[in-house]
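S.K.: Okay, sequence plus prediction incoming.
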Amino acid sequence: MIFRSKYPDVAVTDRPLHEWVLGEASGRGTRPALVDVSSGRTVTYAELAALVRGLAAGLAAEGIGKGDVVALHSPNTVLFPVVLYAVTAAGGTVTTLSPLATPAEIAKQLIDAEARLMVSVSPLVETARTAVELVRRQTGRDMEILVCDKADGYRSVLGLLNDGVVPAFSTDPAVDVAVLPYSSGTTGVPKGVMLTHRNLCTNLEQLNGLHRVDENDRVIAILPFFHIFGLTALVNNALRRGATVYVHARFDLDAFLTSLERDRITHAYVAPPVMLALAKHPAVGKLDLSHLRRVICAAAPLDAGVQAAVADRLGVEVGQAYGMTELSPASHIHADGNQDEPVACVGHLLPSTQARLVDPDTGQDAAEGEPGEVWIRGPQVMKGYFGRPEDTDATVDADGWLHTGDIGRVDEDGNWFIVDRVKELIKYKGYQVAPAELEAILVQHPGIADAAVIGVDDEEGNEIPKAFVVPMTGVPISAAEVMAHVEGQVAPYKRIRRVEFIEAVPKAASGKILRRRLREREPAGS
């Protein structure tokens, strides 16, 4: 059975991303677009448009043009959107990098994405330099690192600003890739997700059909911009609609709560750990949050009790959204004003979006009322994985259905619920952690014969990576040693948090790890 959105279709938007988002920016003049909450630095919409034009011309003068990939390695800053749109205005593609990534992780992405240039910030420049050196050693290629601020020995992107003209080039929004974020998808290691201008711009219009933001709104930006949720909700959509974005370089609970009240925030987009703080932290009850109208939670499953507690405590509308990087990223969202939606649902299908529920064992549509794997078809489905046609074909079938790897159900009113996962991906506080990546690191240890990783719940309900380790015969190894071995090679959110030693990793005849067997070893409720 094919489920269709109850909302009218939207037109496919075949416009370059920077034009679609910033088309009205100059006309908004001195209206604030971005505010750095730590310094108070404000970028108006007119300034934002001018900075993007100047940097696009500067990048073009440096030889960046159509199809070139620029790596953006930065926490949230007011210049992050400037670099993003300047690159696309010059004809290039932005691949976003986590500011928490290690040099080895960065180098792997730089090589895979075929990046020509890297943009970072001074606190991260040594990590960036080490990564670029690794790229040079492995490929013989070198690349310059620019910084958004100031760092000795490095040029600033602001130094590239000029009044020149970007050379003319043709853009095919349906084909040309605007952003190349990395995602593990349903299985395996991180892969470059090719999101076209059409994908991203049309998804903004799909969202606008259910969830509205306008020039009177003030949006708090604590989600990382490099993550597709933050990039869409806090950058592309907020700036497209003329809202003011209050930029936090990193999440700090006290700063977040202070900003909610002081900056009279109207819209907050958060991940489940922040929802838990909003539900329980004593300081929340002392704040004047009368301006706050909407809280949207996504990036990982949210407990129904926590959602209800936040809505009751704050007296605001609280809802969820659902999607994945490969969906640009949204397919479902809680519609504004739809107070009848049950807690724990992820809302309704976006306009121009179709879905199926498929039995993962048979490949046939699940029986009516029964759960199944969520398949999505619509203009927001990615172009594919960069340089990985086989992975693309395994995720998006010949009929255009993207197999999400999530198990869902839908009720008679069209409310959707995500109830489980087929896929192996671990979601630690909204960050993606690929078991295969951690397993490859584990087995490099001389004391480990084999290993498997699954996600388990910790005491606070967060999903964390747990390693099942088969020790080498006669080689003593401790859990602490296992965790330390991984910790030195990955970003903090990817660390192994628990270890269990076993005699053998359960595997199918094909060699595939039987993770379900490992999950069955876990105590009930863990």
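M.R.: Yep, that arrived. On a predicted model such as this, the values are computed, not experimentally measured, just so you know.

S.K.: Only C-alpha atoms from now on, for both contacts and neighbour counts.
M.R.: Will do.

S.K.: Pull up the gap between Lys191 and Arg388, please.
M.R.: 8 Å (CA to CA, to the nearest Å).

S.K.: ah, wrong one, I meant Leu292
M.R.: Distance from Leu292 to Arg388, by CA to CA: 43 Å.

S.K.: Name the residue in the two with the higher neighbour count.
M.R.: Of the pair Leu292 and Arg388, Leu292 is the one with more neighbours under other CA atoms under 10 Å, namely 21 against 12.

S.K.: give the contact list for that one.
M.R.: Leu260, Arg264, Ile265, Thr266, His267, Ala268, Val316 (CA atoms under 8 Å, 6 or more residues apart in numbering).

S.K.: Need the buried ones from those residues selected in PyMOL.
M.R.: The buried residues among the contacts of Leu292 can be selected in PyMOL (16 or more other CA atoms under 10 Å) with this line:
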select buried, resi 260+264+265+266+267+268+316
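
S.K.: Next up, a structure to set beside the first:
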Amino acid sequence: MGDVGSGFSSAAGIFRSLCSPPPPPSAGDSDSSLPEFLFSLAPPPPADKPAFVDASSGRSLSFADLRRLSGAAASALSALGLRRGHLALLLSPNSLPFPALALSVLSLGALLSTPNPLLTPSELHALVLDSSPFLVLATLDLAPKLRSLRTPLPLLVLVEPFLSSLRLNPGPIPIPAVRVSPHDPATLMYSSGTTGKSKGVVATHRNLVAMARVLRHVWGSEEHVYGCAVPLFHMFGFSVFVCGAIAAGATTVMVGAEGRRFAAEEVMRAVAAHRVTRLPAVPPMVVQMARAARKAQHFDLSSLREVISSGAPLARQHLERFGMCFPLVRLSQCYGLTETSGPVTLCDGVNGRLHLSIGRLIPTVEAKIVDVRTGKPLPPNKDGELWIRGPPVMQGYLNNQEATALAIDEEGWLRTGDLCYVDTDGLIYVVDRIKELIKYKAYQVAPAELEEILSSHPDILDVAVTSHPDEEAGEIPMACVVRRGESKIKEEDIISFLENKVAPYKKIRKVVFLEYIPRSPSGKILRRLLKATASNQQKLEVSARL
């Protein structure tokens, strides 16, 4: 027996996708590398069609240019000794050559790692020690970070001179013939580490081709023009633009392509100039666009059909504010992890213009909602940990079998660590991170629920809820609050604001006022830093009273 509306099978305890599956892979698709898959699409996109456009300079890279540059770079990297099984680091902000350089490494059977360019030299040092790269492709601006490493430096290839040398040979250059297995490691991307030490996530070519095939199926209209304002070094950007957009034969417009910080006005200008139709984003970008809505009247944004937010849950107030500011734009959310090689839920095909849910499962993946205490699968409308299984799920963590075994069970289920539920329509909602649940006496309190309520207070600019040790209760909910403007709101005001809005065990019992809430670039609250910041603030307050 099953629930047709939600996709739930009560016999198996599994939710299955309600979306139509993509066509079965052709004979070549099932055993191809990512570059082979992307460069053998049928029908292929027009050779002269722009694959990537730099919005600031107007320069572009056609699909033919992309293939040629990938082949030329692969030949040059092969001449430098890069081989199957080697690791290459690409240390670069978004740029036109980024996708071609990435595909050139993958076409040789080498493993590609794309560190965040904002990492400090000491953080890069730890990453190099962990991954042992054969060579590093770095921009001129970022190379000094590598030269200061306290370890023998891998072969350093400067991107700008490297690309200049390729341009000296303008003829067609085939990609070197290297036999790459779909089960070979393809990318090594490091998880954010917001709740623990960052781990290297290994995705295979099979994982990435599976993601590319699904995104081509779901978003496969060549008429779309994508705006790229999220980093390609992150799995969200890499999967959507290097895998999905190329597979769909769509044009990607890079905004802030040389590593500049996100600017809402710059994005609006790019949307108007290049007729962008779909804009993947992270919550801080959505918030900034709403705040800059007055400037929107200076640009023709009529082409923009959808903004897709991912990376962290989007609070209701921000979703509704965006909807008021941009009434003709659909605002949806999607969900994915570095461990799932990109988004595993989408709102595509779901009715409505604003979406609190993260959508439905993409084709080819299955999900369970598992009781965090008993480990048993739960039916619709019950909160539990989201487990995911399917072709996009990673191979495992680099050199960490113990962490891999804890994340993926013997049946291939990935434990996401997110507390979610699936409604009767198959829509998935994120409740909170399981590790961030506050254990108050015998009850579990989800910080995100309290944060959403508190963020509606007119005197609160930003807020995060975390646990505070308590001898009697074990933990109590504590609100870390950033006041708005010149507000004089006090602890008792915040506590009373929640008085009749939540159950007694969920009440805020302590408030700390901060200057800012530490967050990642995607908008996730950095809980470890938050607790340290709150602790320091409390010490200052005690010192001041003494």
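M.R.: Received it, and whenever you're ready, just let me know what you need. The model shown is predicted, which means the values in this text are computed figures rather than measured ones.

S.K.: quick one: TM-score?
M.R.: Remark: TM-score between the superposed chains equals 0.77 [TM-score structural alignment, normalised by the length of structure 1]; 441 aligned residues with a CA RMSD of 3.2 Å.

S.K.: outside of the longest helix seen in structure 1, which residues touch it?
M.R.: Longest helix in structure 1 by number of residues (criterion: DSSP state H): helix 45-61. Contacts of helix 45-61 of structure 1 with the rest of the structure, by CA under 8 Å, 6+ apart, involve 22, 25-33, 65, 82-83, 85-87, 89-90, 157-158, 160-167.

S.K.: Of those residues, keep whichever come out buried.
M.R.: 22, 25-26, 28, 31-33, 65, 82-83, 85-87, 89-90, 157-158, 160-162, 166.

S.K.: From these, which land in strands?
M.R.: Pro32, Ala33 (DSSP state E).

S.K.: ok, the residue nearest in space to the middle of structure 2 - contacts?
M.R.: Centrality entry for structure 2: nearest residue to the mean C-alpha point is Phe236, 3.6 Å, by CA atoms, centre = their mean. Counting by CA under 8 Å, 6+ apart, Phe236 of structure 2 makes contact with Val230, Ser310, Gly311, Gly336, Leu337, Thr338, Ser341, Gly342, Pro343.

S.K.: counterpart of it in structure 1?
M.R.: Phe236 of structure 2 maps onto Phe229 in structure 1, with residues paired by TM-score structural alignment.

S.K.: Would you tell me what helix or strand its match is located in?
M.R.: Assessed by DSSP states H and E, Phe229 of structure 1 sits inside helix 228-230.

S.K.: Find me the equivalent region of the next helix or strand after that helix in structure 2.
M.R.: Counting by DSSP H and E, the element after helix 228-230 of structure 1 in chain order, helix or strand, is helix 238-241. Counting by TM-score structural alignment, helix 238-241 of structure 1 falls onto residues 245-248 of structure 2.

S.K.: try stretch 351-365 of structure 1
M.R.: Using TM-score structural alignment, stretch 351-365 of structure 1 pairs with 363-377 in structure 2.

S.K.: List of residues touching the matching stretch?
M.R.: 13-22, 214, 344, 361, 378-379, 382-392, 420-422.

S.K.: that older thread, now the longest helix of structure 1: how far from the chain's centre is it?
M.R.: Here the centre of helix 45-61 of structure 1 is set off from its chain's centre by 25 Å, with CA atoms, centre = their mean, to the nearest Å.

S.K.: what's the very next helix or strand once past that helix packed up against?
M.R.: Proceeding C-terminally, helix 45-61 of structure 1 gives way to strand 69-73 as the next helix or strand, assigned by DSSP H and E. If contacts are counted by 3 or more CA pairs under 8 Å, 6 or more residues apart in numbering; DSSP states H and E, strand 69-73 of structure 1 sits against helix 80-89, strand 93-97, strand 115-120.

S.K.: quick one: strand 69-73 of structure 1 to chain centroid distance?
M.R.: On CA atoms, centre = their mean, the centre of strand 69-73 of structure 1 falls 15 Å from the chain's centre.

S.K.: List the contacts of that strand.
M.R.: Around strand 69-73 of structure 1, the neighbours that count as contacts under CA under 8 Å, 6+ apart are 80, 83-84, 87, 92-99, 110, 113-121, 128.

S.K.: Make a ChimeraX selection of the buried ones in those residues.
M.R.: Only the buried entries of those go into this ChimeraX selection, using 16+ other CA under 10 Å:
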select :80,83,84,87,92,93,94,95,96,97,98,99,110,113,115,116,117,118,119,120,121,128
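
S.K.: Alright, that wraps it up for me.
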